[in-house]
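A.B. asks: just the structure for this:
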Amino acid sequence: MIEKWIKVLAKTKWLVVVIWLAIAVGSVLVLPDLGQIVRQTESKFLPADAQSAQAQTILEQMDPNRKSKSNAIVVVQRESKLSEQDQDWIKSRITELKSEQDALGIVTVLSAFDDPSLAQKFISSDGTTELVIVEFPHEVQQATTSDSVKHLKEKFNSPPNGVSVEFTGSAPIFMDYTTSTNEGLKKTEILTLVLVLGILLFVFRSPIAPFIPLLTIGIAFILTRGLVAWSTKAGIPVSTFTETFLIAVLFGAGTDYCILLIHRFREEMAKTTDRVTALLRTTQTVGNTVLFSGSTVFIAFFLIGFAKFGLYQSAVGVSIGIAVTLLAAVTLTPALMLILGPAMYWPVKVKAGAAHGDSKLWGAMARLSAKRPIAVLLVCMLLLTPFIFLFQGNRSFDDLAEINPSISAVKGFREVEAKFSSGEVLPTTIAITSKSTMRTPEGLAAIEKASQAASQIANVKEVRSAARPLGKQIAELTVPNQLEQTNKGLTELRSGINQVNDGFKKAQSQLETQSSDVTKLTQGAEEIAQKLTDVQSGLKQVSGGINQSGQGAQQLAKASEQLQGTAASMGDDLSKLVHEYPELANSTTYQTLVGKQQGLTGGLAQTEAGLQPLAKGLAQLVPSVNQLSGGIGQLADGQKQVSGGIQQLESGLVQFSTGLGEGTGALTKVSDGIHQVVEVQKGIADNSSKQIAGWNLPQEVLEQDEFKKSLDFYMSEDGKIAKLEVVLAINPYSKEAMSKMDEIRSSVISSLNGTALSKADIKLAGQTANYHELDHISQNDFYRTGGFVLIGIYLVLALLLRSLLMPLYILLSLVFNYLVTMGIVEFIFVKLLGFDGLSWTVSFFVFLIIVALGVDYSIFLMARFKEEYRPGRIIEAMGKAMTTTGGVIMSAALIMGGTFAALMFSGVHTLLQLGAGITIGLAIYTTVFMGLIVPSLAVLFGEANWWPFSRRNSSAGEKAAHAVDPVTQH
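C.D. replies: I've put the predicted structure just below:
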């Protein structure tokens, strides 16, 4: 079958070349552009069942009209405080943005000018930095979002002298990261071509031979880009890693396959001048090696499609590239080889083994491994094992660390971080869903409780919600604050009561003095008692007192007025008496009586003045003092009844004094009661402030327009979805921030126990929450998908080598090499260069490349070992395999390492670490493992290498390899 194919190919070689060229041109014209699709595809793929992905979906349902899915933060800064002219310029830019909002693709523009109370959220405390938040309706990767950001930057160009404007936020960060990565990829593409061409020129020492693999891989790459882009319609994910690996793997592995074919073709051309015969022998010997090598890479990248994590899945497109490359390698490359023949090696003449010759270095390693295999293994293990312990698995999720710090998105982020908090740029959002509405006092009280609980967590700067839109607890709605206001009123009331008490006491003292004077007056007036018989009624007993609620102040004042009236009436009666009996005017007793009456009148006036604060102090308690009834009777019978009237006056004064005493006692009890209430409420306030639970929302506040704005922003219209924004005080990309996600979620859930939202569903969204889940998802996918890859490669190796043992120790050597490599890479970047950790995708993709491509070199060596093997001649077969393929392996590894080393010059840390890791890994594997460890294991196992299969019969390829050449008779 192979012979028929080669004969057909010999007749149609030019047609094959033309068809491939036509396919390449047609793919460019017909198939979609992969680069454009990658730019419009989300770079971080979360599975649909991820909590943060579900939370984001819920938040999008909260306000369908708003539909904000990305944002940009304009950072305006001046080294000194922003001036009024700067503020006017910012305001004019905002006004223009809002006037063209729909045309620019903007949902909302938020700034300090919208609400002066929000100034602290947009203007730094030192006044040097101001933020303007612009929200967009589409995801960051959409072309419309990119256009909106470009228009936004145009609106804020030409700032006042001394003012700088930077743009950060989710959209600018994504754009700058993508731009930086794409620029790095362009550098990589150019550098890869230069490196591959240089290495091929060095390997073949011919200006013609290198262009065969370059043309083959170039056409395969062009076609693959179109096919992968077209396959996205079927749901195959793509990312920047898709293009990165297509370039590196296709040019690396594809060139290796071409080198293997060209090298063996040159070897066979030295044995025969017939190109078709040489190609037939090449195909029969290394054709299977190329196919099996490509199959391992194909299977490895194909199995990536079973990963849950979309970013890992995006590497599945490489399997399409490998399939195309293998097809080109077994059709286009042989066609070109047939067309050029020996001319492809010009100016070097074709000689046996002239391609690489027997490698002296690999021959020496073969002899060492054959002579002392155990010692070689022990020394290698002792030297390499310590590097494994350097691998601690430190991973970094900081996208900003990936790009140049002078880029606007990074500069803006750092300025916000310095003046506000890095969490302001990328806050974490808590999505709360409830079966019943949360637009109730009970629901909002529960949200406040959850907000307070989250705000108490370390490194949480503030929490914003419908209950605290500005990130701080609304003091007027807290029970401690409300109790404090009540206590102030009660304290003022108690002070008024005390003033009344003082007035009562003063009045009582004065009345006691007046009572003593009246007694003397009575004794002096006995001689004219018969003239005072008209004084009949006296003063009535003051009744009622004052109850504990303070009802008495106003009535006491009225009683005082009545007493004053009675005293005045008594004065009138005395005047009438002296008018009728003028001789009394000179009476000492009469004059004393008049003086005492005037003193009584003055004392009652002071009493009335003392009672005035009582009415004010008890106004809030609606005081009602029982009206002091009765009064002082008029002098009924003229001067004969004066003595009786005075006696009644004395009795009235005593009763009034007693009434004042009772009122004083009652008010004292009220004052003491108020004091006790104040003390109890202080205790309640203190306890409430400590327990966080004290929050009360009156219904009238819930219906206020300003409060409704907060509800509309933080809660859905039906009240069944609410959000809390958690602003971290630390870098939201950091491991420390990610570790807070579980703590925040559990704290919120715990705080809602026993509230109206005890059965609510809690999920976290945002960049930090995404990466927190990515950390776990990517790790789990690593182990699961890595297992699939190892199993798939093992099956291919078992089929190729007809052995179950050799594939096992080959895979173990690959895994061991991976661990050593990661230890070295982590030590270099984390310990020596000071990185926080390796980029989180590096460990997975380094494993994938080292295993999937490193196994190729095992196949090159072990396939030749299988070809050269004869029963009982293990050492000779391995020696031959190493000396003949060692040069090819080194050349292939040099090219593969070169293509990935080109990533180190991309300027993107992830690609830098990937390039370094893969280059180091391939270098160690193709020297230490392939040159010493694997050969030593093969020698130690001896004939058991082929277990459980028999090696008595040679394969067709081996027979062809050892067949006698009909031309040379060798």
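
A.B. asks: please count neighbours and contacts with C-alpha atoms only from this point.
C.D. replies: Will do.

A.B. asks: mind listing what's buried along the helix or strand where Asn770 lies?
C.D. replies: According to DSSP states H and E, Asn770 maps onto helix 767-801. By neighbour count with 16 or more other C-alpha atoms under 10 Å, helix 767-801 contains the buried residues 767-775, 777-779, 781-782, 785-786, 788-790, 792-794, 796-798, 800-801.

A.B. asks: next secondary structure element downstream of the host helix or strand of Glu267?
C.D. replies: Taking DSSP H and E as the criterion, Glu267 maps to helix 255-269. For helix 255-269, the following helix or strand on the C-terminal side (DSSP H and E) is helix 275-282.

A.B. asks: packing partners for that following helix?
C.D. replies: Counting contacts by 3 or more C-alpha pairs under 8 Å, 6 or more residues apart in numbering; DSSP states H and E, helix 275-282 packs against helix 2-11, helix 255-269, helix 332-340.

A.B. asks: redo these as TSV? Include distance to Ala923.
C.D. replies: Output for these, formatted as TSV (distance: least, C-alpha to C-alpha, whole Å):
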stretch	distance to Ala923
helix 2-11	35
helix 255-269	15
helix 332-340	27
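
A.B. asks: which of these sits closest to Ile212?
C.D. replies: Ile212 sits nearest to helix 332-340 of all those, at 6.5 Å, using C-alpha to C-alpha.

A.B. asks: quick check: buried residues in whatever helix or strand comes next after the closest one?
C.D. replies: Of the helices and strands lying after helix 332-340 in sequence (DSSP H and E), the nearest is helix 360-371. Buried residues in helix 360-371, counted by 16+ other C-alpha under 10 Å: Trp362, Gly363, Met365, Ala366, Arg367, Leu368, Ser369, Ala370.

A.B. asks: one more, so I can put them side by side:
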Amino acid sequence: MKKFAERHVGALIAWIVVVLAAVLLMPNTSALVTKYGQTKIPSSAQSQVANTIQNHWGHGKNNTRQVVVVFSNGNDKLTATQKRRINATINRLRRNKGHYQIKSMLSAQDNAQARAQLVSKDRTTELLQLNMSKHQGVRVQAANVKKAAKTAGVKTYVTGSDILNDNFQQSTEEGIKKTEIIAAIFIFVVLVLVFRSPVVPLISLVTVGVAMLASLSVVMNLVQYLGFPLSSFTQVFMVVVLFGVGTDYNILMYDQFKEELSGGLSAVDATRKARRIAGHTILFSGSSILIGFTALALAKFSIYQSAVGVAVGVAVLLAVLLTLNPFFMATLGKKMFWPTKNFTGGSRSRLWRFLSKNAVLRPLLGILLVGLVSLPFLLTYNNHLNYDTLAELSDSLPAKQGFFVVQDHFSKGTAEPSTLYIKTNNKKLDQEKYLKIIDRVTRKLQAKDGVKTVASATQPGGSRVSALYAKNQLQTVTKGSTKVHRGLGTINSGLLSAKNQIANSNMQSGLNGVTQLITGTNKLIAGTNSLQSGTKTLASGASTLAGGVTTLANGAQTVNSGTRSLANGASTLSNGATTLSTGAGTLASKTTVLASGANSINNAVGQLNAAVAGSANQMAQLSRAQTAMANMQSQMSALQKQLGNTSNLNAELSSMSTMLGQLADSEDNINSLVNALNGTGDLTNTINTLKTALGTVGSNDVKAEVANVQMIAAAKTIANDASASVASKEAAQKIITTAQTSSSSYLAPNISTLTGLNSKVSGMSTLASQANSLKSVASALPSKDKIKAIQAQIAGLQKMLSSVNSLMSEGQQLSAMSSQLGQVGSQMTALQTNLKKLQTATSSLASGSNALSGGANTLANGAATLATGAGTLTNGANTLATGTGSLASGATTLANGSTTLANGATTLNNNVPALTSGLLQVNAGQKTMYTSLQGVVGQMQQLQNGLGSASDGLNTISKGVAQSNSYLTGLRKSAAADEFYIPTKTLHSKTFKPAIKQYMSADKHATQLTIVLGYNPSSAKAMAEVKAIKKEVQSELKGTALDGATVAIGGQTATIADTHDIASSDFVRTAVIMLIGIGLALMFITRSILQPLYILGTLVLAYFTSLSITRWVSGAFLGEKMLTWNTPFFAFVMLIALGVDYSIFLMMKYREFGADGERPSVNIVRASEVIGAVVLSAALILGGTFAALMPSGVLTLIQVALAVIIGLIILVLIIPILIPAAIHLTYDRGKLSDDDTKEEDE
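C.D. replies: Got it, this is the predicted structure:
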């Protein structure tokens, strides 16, 4: 049992249990670092205030991380195919938002503003912004999005601040693994070289490994259950400190144990004594480190606090070294140093003896030399640090490459924009007065040199919306008011002119014109009655003609048996010709009546035109007084409807012209027939009679068609008259339908039949024997020149009808324009012009009717001549015999056509009553117009007075408009007009709603401005710009409706700026606390006040010098001219906490030798010689351990390793100079000679 206790077996068992428990209870280190290891900034910092606002933003933006997908084609523009593939990728992500935990996304396809922000100017790169939930780990999310975003033919990157931070964590974790392996191998090799034994290195690694495993488990459980500070650097610095310091302490312990064994002590006694002597030093030294790292718990910055984990590791390390090491020493004894058999005691350092000896001999010179060597590095020291996380990462990482692609093709700040938040407690910011302030802030920031773009609720695309600024709005107003002023002047002039013209006008003449128009219409109605009588006669003549033609056919058939039958047929033909002559005379008299009616209409239109011309200018002004003009507009509309639409007459006139042409052709055929039928005089008279009858019937058909069209127009006028009764409109519609059916079913087929009959009569020209008789008949028909004259008259009538149609269109326009006050004058002018056209057209109609009447008289004369030639036909009966065969065939065909003609004439007669009814409707409308005009005449005086009052009012208004326009023009040109103004309708419109949703919180109490800086987001310029922006915004809000609102800036730059401020201030604070704590420990250890000051001064000098050299080495060999922002802190902590060990080693040995009564200078030289070997070995191992950080690839770890290694080298060189020199100057002022140190030299 005694051996069990002496050999510390219980300690071994206890630590085995501890290790097993540590392994079993070890949490997931990587998960804890991911969850708790991020930099924590105090909640009062602006970036954290901004985060708080964002987390309460609504719209699903709380607990959201931003991810950017980068699509790039290098330095070449994206092709159409690549764009299609990119769009397909974006659509795929959009469809599977839930699967990838995407809350929202913004792409270039969304809108023009997004396209301007997300597509580079060189068209080589396109971005996709994703807002993703934080409920899933960033590493898993990044991998999923990267896989989904991969696009064929396009370089695709997934980046973002969280992804870059996770990459940094991964790099750190991988660096820790490399460091542990490299450190273990290095320590093993160095210890083998120092102790010349493979056993000692293994024991040292085991003890340190146990301490590392146990302490790491303790720290991670404290993190998991008690919220212990943690960062990505906690574990890695625990590794290097525990392996480095633990190995140093082991060297001290094993070296003392070896020295005691060399004195002949047993393994147990040597263990006990070595633990007492070396353990005392280890405990004091470890305590100072423990105090230094524990002091970091008082830091406010999470990164600095996270180093407290090293203190836990040191505490466990001390426990392991002072309990587990004795087991191995007592159990193995000298076997620990196998195969070494030489135990002559501890080694000595000649370097430290030389430096310390010369330092005490020439203390001032030694101090001066150290100062001179350090001075250049101290003078070149600067505190410009690199806060760019990207610098920590390898250039081969895709996320870093994507970030650089964004910076190369967009503004450097595009990848990490800043977000400015303005938050109020109870004000809803979606109001015009608040939006105006927000826009003012937006424009203020856009004017800053370091700002690339600013987007806000008022400028969602990052540029002004000109329509929402008073200057643009005032420009529209002033232009409109200028036009109004001019228009008022024009209206006023028109009103005065109208007033004067109304005073001089005679509306009675217009009423007289309407009376004449009514009279003319009555005559036209009488003419239609006569037309009906004429059509009856025409039908009777057509029937007689049909009988004569039948007789002719029979006679032609009988002529073969004798001339008597021919004579009878000729007599019958003579009777038919007489009847035809009578019908032609009747038609001529009726066309004269028609011409008279047309003349009456023409006169009435002329008088109406004269009356309207007298009041045209007056009516031009009446439009400005809409109430007074209401009745006049109604009457003008009624007049337009009375005119009707005469477009259908054109077709009928064209048909008439065609029939006259056929008549001319028939004359040619008759002449040809005369030449072929010489000697058949009686037959010639018959043919001429038929020819004349056909022409007369055709002319009647044309006239009937014209009357039919007029009847349709009149009926349409009634149907379109708003004042007409429903029954009248229905009757008018029936008239229209009946007339149109008559035209298409009867008149048109009649014309076609007549054309066919003419052709067939012309085919009888082979009867050459009838030439002489046919010549006399042909001479009685209208000549071609007369026919052409009639056709010319028809053409004129067509032009007249075109003018009537144009006039009707003008009338419709006049009705529409009557409601437009500023344009009545021009419309009345148009009415006057169109009335003149109507007068011209009616004149043409009267002229054409007269010419048509003359043609009818000519046809009647020709028919009389045909009748007198009937006797001649009888005398030529004998000569007819030679052509009776052909005549019989033609007569039969002609008989059939005559029957058809008789039927058509009867139908025409039946349709005339409908025409008469239509004219009666027209007459009623004219009477209504007369009554309306009588009412207008009575209102003229009242209107004249109203125009005078209106003119006076317009003068007043015009002056006011001119004054306001002058003021508004001046205002528009002033700086005051350069203000945002949004109308309420626009504010709540669908167009503006997306901007409100994007840039305002759900409760509208907060708004955000997205700021893209022109600098690298992590640069010092960017941080300074963010601070300046916050101050400017706060200043801009003072004295406004948003005075006192919370202003905070979020984003990478703001976070870095806060980190810079907090890290800088907390660094100084923490360093002072650490130095005070270590200084107090040193006072307790050295029992002196000055000695701790010498030690701390030496450490601080080594720190600043090492940092300056590290900066130079980093720039020369690593390409990074600045130190990372956390390098100075960690270098300080490591150098001060670890470097104090060597000073404590030295001072403890110095106190040990002081018991011999020697001079202080001699004691410090002896202590330096003895402890120097231990320090050099320890520094070598500690430096090598930190060198293991370099392969990690993390810039901070590399620079910290460089600073510690360089600092250790400096400490190893200046501790034996400065401390002995200071000891000599303080405690031993007597002169020291070389003889005083001979004992140590030997």
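
A.B. asks: TM-score for this pair?
C.D. replies: Put the two chains on top of each other and the TM-score (TM-score structural alignment, normalised by the length of structure 1) is 0.79; 824 aligned residues with a C-alpha RMSD of 3.7 Å.

A.B. asks: dump the buried residues of helix 360-371 of structure 1 into TSV; add distance to Val17 of structure 1 as well.
C.D. replies: Output for the buried residues of helix 360-371 of structure 1, formatted as TSV (distance: C-alpha to C-alpha, whole Å):
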residue	distance to Val17 of structure 1
Trp362	37
Gly363	39
Met365	42
Ala366	41
Arg367	44
Leu368	46
Ser369	45
Ala370	46
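
A.B. asks: ok, the residue most central in space within structure 1 - contacts?
C.D. replies: For structure 1, Thr768 is the residue whose C-alpha lies nearest the centre (C-alpha atoms, centre = their mean; 2.0 Å). Counting by C-alpha atoms under 8 Å, 6 or more residues apart in numbering, Thr768 of structure 1 makes contact with Leu426, Pro427, Thr428, Pro732, Tyr733, Ala737, Met738, Met741.

A.B. asks: switch to 6 Å and redo it
C.D. replies: Shown in contact with Thr768 of structure 1 (C-alpha atoms under 6 Å, 6 or more residues apart in numbering): Pro732, Met738.

A.B. asks: so what's the residue mapped onto it from structure 2 closest to, chain neighbours aside?
C.D. replies: In structure 2, Thr768 of structure 1 lines up with Thr1053, judged by TM-score structural alignment. Ranked by C-alpha to C-alpha, 6 or more residues apart in numbering and with sequence neighbours excluded, the top spatial neighbour of Thr1053 of structure 2 is Pro1017, at 5.1 Å.

A.B. asks: give me the number of neighbouring residues for that neighbour.
C.D. replies: 28 (other C-alpha atoms under 10 Å).

A.B. asks: wasn't it part of a strand?
C.D. replies: No: according to DSSP: H, G, I helix; E, B strand; the rest coil, Pro1017 of structure 2 belongs to no strand; its state is coil.

A.B. asks: would you confirm that it contacts Ser411?
C.D. replies: No: with contact defined as C-alpha atoms under 6 Å, Pro1017 of structure 2 does not reach Ser411; the gap is 10.2 Å.

A.B. asks: ok, so of the buried residues of helix 360-371 of structure 1, who is nearest Lys233 of structure 1?
C.D. replies: When the buried residues of helix 360-371 of structure 1 are ranked by distance to Lys233 of structure 1 (C-alpha to C-alpha), Trp362 comes first, at 48.4 Å.

A.B. asks: what does that closest one align to in structure 2?
C.D. replies: So Trp362 of structure 1 corresponds to Trp352, using TM-score structural alignment.

A.B. asks: could you do Ala877 of structure 1 as well?
C.D. replies: Under TM-score structural alignment, Ala877 of structure 1 pairs with Asn1163 in structure 2.

A.B. asks: coming back round to it: mean shift of the helix holding Asn770 of structure 1 relative to structure 2?
C.D. replies: After superposition onto structure 2, helix 767-801 of structure 1 sits on average 1.2 Å from its aligned residues (mean C-alpha distance after the TM-score superposition for structure 1).

A.B. asks: superposed on structure 2, what's the mean shift for the very next helix or strand once past that helix?
C.D. replies: Going down the chain from helix 767-801 of structure 1, the next helix or strand is helix 806-826, by DSSP H and E. Once fitted to structure 2, helix 806-826 of structure 1 is off its aligned match by 1.5 Å on average (mean C-alpha distance after the TM-score superposition for structure 1).

A.B. asks: what is the corresponding segment of structure 2 for helix 806-826 of structure 1?
C.D. replies: With TM-score structural alignment applied, helix 806-826 of structure 1 matches the range 1091-1111 in structure 2.

A.B. asks: for the stretch 601-750 of structure 1, what spans make up the helices?
C.D. replies: For the stretch 601-750 of structure 1, the helices defined by DSSP state H, counting those that start in this stretch cover 642-691, 699-702, 705-714, 735-751.

A.B. asks: follow-up on the earlier one: the helix holding Glu267 of structure 1 vs structure 2, average offset?
C.D. replies: Mean deviation for helix 255-269 of structure 1: 0.6 Å (mean C-alpha distance after the TM-score superposition for structure 1).

A.B. asks: now the angle from that helix to helix 275-282?
C.D. replies: Interaxial angle, helix 255-269 of structure 1 versus helix 275-282 (axes from the mean of the first three to the mean of the last three C-alpha atoms, to 10 degrees): 120 degrees.

A.B. asks: quick one: helix 255-269 of structure 1 aligns where in structure 2?
C.D. replies: Counting by TM-score structural alignment, helix 255-269 of structure 1 pairs with residues 247-261 of structure 2.

A.B. asks: what sits up against that stretch?
C.D. replies: Under C-alpha under 6 Å, 6+ apart, the answer for stretch 247-261 of structure 2 is Ala270, Ala274, Ala278, Gly345, Gly346, Ala1178.

A.B. asks: now do the contacts for the fourth one.
C.D. replies: So the one you mean is Gly345 of structure 2. In this structure, Gly345 of structure 2 makes contact with Glu259, Ser262, judged by C-alpha under 6 Å, 6+ apart.

A.B. asks: ok, it to Tyr1142 of structure 2 distance?
C.D. replies: Going from Gly345 of structure 2 to Tyr1142 of structure 2 by C-alpha to C-alpha, to the nearest Å gives 20 Å.
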